[in-house]
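K.L.:
missing the sequence, but the structure's below:
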């Protein structure tokens, strides 16, 4: 199995978001749960550029796609208050 090219903090940095572990957790908590009928790139909290990056990575099955999938799953899980 190949080692991942990128890690979670790299994805958040690429998206121009704060990327410490606590900041990533806070972002996910603030935006969950994402409704099942909303595709990740269509979520209302992305900028146009962030949404385009996410769409491109998924369409190209690029190095970032695995982390984008992780983020999608994380945003759909109900969080404990």
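P.N.:
Now that the structure is in, tell me what you want to look at. For clarity, every value in this text was computed on a predicted model and none was experimentally measured.
K.L.:
alpha carbons only for contacts and neighbour counts from here, please
P.N.:
Fine.
K.L.:
most centrally placed residue in the protein?
P.N.:
Most central in the chain under C-alpha atoms, centre = their mean is residue 71, positioned 3.5 Å from the mean C-alpha point.
K.L.:
State the helix or strand in which it lies.
P.N.:
Applying DSSP states H and E as the criterion places residue 71 in helix 65-76.
K.L.:
Now do the buried residues in that helix.
P.N.:
65-68, 71-72, 74-76 (16 or more other C-alpha atoms under 10 Å).
K.L.:
Take this one as well and set it beside the first:
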């Protein structure tokens, strides 16, 4: 079974967000999360975006790695 490695910008595209490098950096800078807020509970997601993130993490698929990276970035 071959593993697929998704890119950060692809996750932003899946979430319906601008996905250039600068737009991703701007999004992360504008949306810091306190340590006690889970990425899936962040107030800035739409219901659909939060549901997608939950599903990607639940599947523990290749996408989960990218979601984890976003989680770390938003908590810094």
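P.N.:
Yes, it's here. If you're wondering where the values come from, they're calculated on a predicted model, not measured in any experiment.
K.L.:
Tell me how they score on TM after superposing.
P.N.:
Here the superposed chains carry a TM-score of 0.92, computed using TM-score structural alignment, normalised by the length of structure 2; 75 aligned residues with a C-alpha RMSD of 1.4 Å.
K.L.:
if we take the buried residues of helix 65-76 of structure 1, which one ends up nearest to residue 18 of structure 1?
P.N.:
When those are compared for distance to residue 18 of structure 1 (C-alpha to C-alpha), residue 71 wins out at 14.5 Å.
K.L.:
The closest one pairs with which position in structure 2?
P.N.:
Under the alignment (TM-score structural alignment), residue 71 of structure 1 pairs with residue 70 of structure 2.
K.L.:
quick one: contacts for its match?
P.N.:
Residue 70 of structure 2 sits next to residue 8 when contact means C-alpha atoms under 8 Å, 6 or more residues apart in numbering.
K.L.:
separation between it and residue 2 of structure 2?
P.N.:
Plainly put, residue 70 of structure 2 is 23 Å away from residue 2 of structure 2 if you go by C-alpha to C-alpha, to the nearest Å.
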